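Participant: Next input, structure requested:
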Amino acid sequence: MTHDKAPVSPPDVSKVPDAVPRYEPLSRGGNRSPYEVFGQTYTVMPSADGYRESGTASWYGMKFHGHLTSNGEVYDMYEMTAAHKSLPIPSYVRVTNLDNGQSVVVRVNDRGPFHHDRLIDLSYAAAYRLDILQRGTGRVHVEAITPSPSGQMLASATAVNSRTPAASTSLRASHDRRYLQIGAFASEAAARNVQQQVMPFATGFGVGIYTAYPSGSPIYRVKIGPLNVGESLDNLIASLAGAGFHSPHLVAEP
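Facilitator: Alright, predicted model coming up:
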């Protein structure tokens, strides 16, 4: 494929949840520093702590879908991921569209975009959520979210979307979003570990592991539910936050 493009018949990505920040060691691939692309030398930052920058975001789609990212994972344009020239891999960042205030949390697992005027390359799903697909680019602010090994956030974005469930003071389950997702994991063992940690706080609710195959490899999602329609989740979310789970979000039934 010579030129990148959007999928012809894409699935509905309007409800693809934000990436869930969690501590991850640096990957073996994608962190060599310095490195050179198209004659330009780039340096990888030793840490994402405190990173904040505004600039232009672009997105990448069909041309790279199914190919390996810089750290050896498979690029899935329907997941909330991104490419950055200098952030360590993996990193988590909140990207806010400066023109409409929309924001998403993405996981950086790739290198790019290698254009002098571009700051970050977003997945198709992330670009859709930020409403920059049609224009191709958008003015954004990028801020790192850095979990520590203990699960506490060392740094978080200040531009919080008011619709982010964790920031809500009166979050209630609606008819079509009735599970509270705690995290998504590549390892079933990691998911079961989180499941065991969450169960004491989910009194009266089931805590399940739901397997999906968005890019051919299994992803294990830990969810609390089903929840009753109109049920207040404030106490549950506060308990989860106290245990180090800071980014639960409502999702549709599995």
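Participant: Every contact and neighbour count from this point should use C-alpha atoms.
Facilitator: Will do.
Participant: biggest helix in the protein by residues?
Facilitator: Criterion DSSP state H: the longest helix present in the chain is helix 188-198.
Participant: In terms of helices and strands, where is K223?
Facilitator: Following DSSP states H and E, the helix or strand that holds K223 is strand 219-224.
Participant: Same check on A125?
Facilitator: Here A125, judged by DSSP H and E, is contained in helix 124-130.
Participant: contacts for that helix?
Facilitator: Contacts to helix 124-130, defined as Cα atoms under 8 Å, 6 or more residues apart in numbering, come from residues 6, 13-14, 16, 58-61, 77-81, 96-97, 102-104, 106, 133.
Participant: from those, which would you call buried?
Facilitator: Taking 16 or more other Cα atoms under 10 Å as the criterion, what is buried in the contacts of helix 124-130 is 13, 16, 58-61, 77-81, 96-97, 102-104, 106, 133.
Participant: Let's compare: structure for the following, please.
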Amino acid sequence: MKKTITLFFLIAVIGFAFSKGPVVDKIKATINTMKTSGNTTKTAKDSVIQDPKLKLKFYKKDANASYYHDKFNGRRTASGAKFSNDGYTAAHRKFPFGTKLKVTNQASGKSIIVEINDRGPFSRGREIDLTKKGFMEIAKNKGIGVMVVTIEEIVD
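Facilitator: Here you go, the predicted model:
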């Protein structure tokens, strides 16, 4: 029962994060494959689905990632969307709004998929700002504020 609820939650989160049809179809196919092989992911925060069908374009290794402060909850982002630290979004200086990125913590090996909806970070030496939820899911040490990540763009 718990696996079913968790799998439903995972599908809902990923389905919401990816508004483009082909990417959603690839993720659904992967989830179906995982169901039939018995290799289900326990929760979204344990790991991201490693789908060999997803096309990833390497962007940067050894990038510094930080996360938003709670004071930004409810404010508008540069794209006009309302910010929530409970989502899977990110700020980057150059990627267009709506770009999907796979961000992998190099220390723990955990990954998340985020959508760019804001500009920043504005601290020198930092490449990407993640939501607090996304950051904590891949962080090895929950007491840190910056981590070294690899950034890959998801292309259609």
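Participant: and the next element down the chain from the lengthiest strand in structure 2?
Facilitator: Secondary structure assigned by DSSP state E gives strand 55-67 as the longest strand of structure 2. Next helix or strand after strand 55-67 of structure 2 toward the C-terminus (DSSP H and E): strand 89-92.
Participant: In structure 1, what range does that following strand match?
Facilitator: Mapped onto structure 1 using TM-score structural alignment, strand 89-92 of structure 2 spans residues 81-84.
Participant: now do stretch 124-132 of structure 2
Facilitator: By TM-score structural alignment, stretch 124-132 of structure 2 lines up with residues 116-124 in structure 1.
Participant: Only the buried residues of that stretch, if you could.
Facilitator: Along stretch 116-124 of structure 1, these residues count as buried under the neighbour rule (16+ other Cα under 10 Å): 118-124.
Participant: and which of those residues is nearest G183 of structure 1?
Facilitator: Closest to G183 of structure 1 out of these is S123 (19.3 Å), distances taken as Cα to Cα.
Participant: For the closest one, which non-adjacent residue is closest in space?
Facilitator: Leaving aside its sequence neighbours, S123 of structure 1 sits nearest to M77 (Cα to Cα, 6 or more residues apart in numbering; 4.9 Å).
Participant: Quick check: the one you found touching H67?
Facilitator: No - assessed by Cα atoms under 8 Å, M77 of structure 1 is found out of contact with H67, at 10.3 Å.
Participant: Onto which residues of structure 2 does the helix or strand encompassing I209 of structure 1 map?
Facilitator: Assessed by DSSP H and E, I209 of structure 1 sits inside strand 207-212. Alignment note (TM-score structural alignment): strand 207-212 of structure 1 is unmatched in structure 2.
Participant: Output the contacting helices and strands for that strand.
Facilitator: helix 188-198, strand 219-224 (3 or more Cα pairs under 8 Å, 6 or more residues apart in numbering; DSSP states H and E).
Participant: The corresponding residue of structure 2 for T137 of structure 1: what's it in contact with?
Facilitator: Matched to structure 2 by TM-score structural alignment, T137 of structure 1 sits across from V146. Applying Cα under 8 Å, 6+ apart, we find V146 of structure 2 in contact with 64-67.
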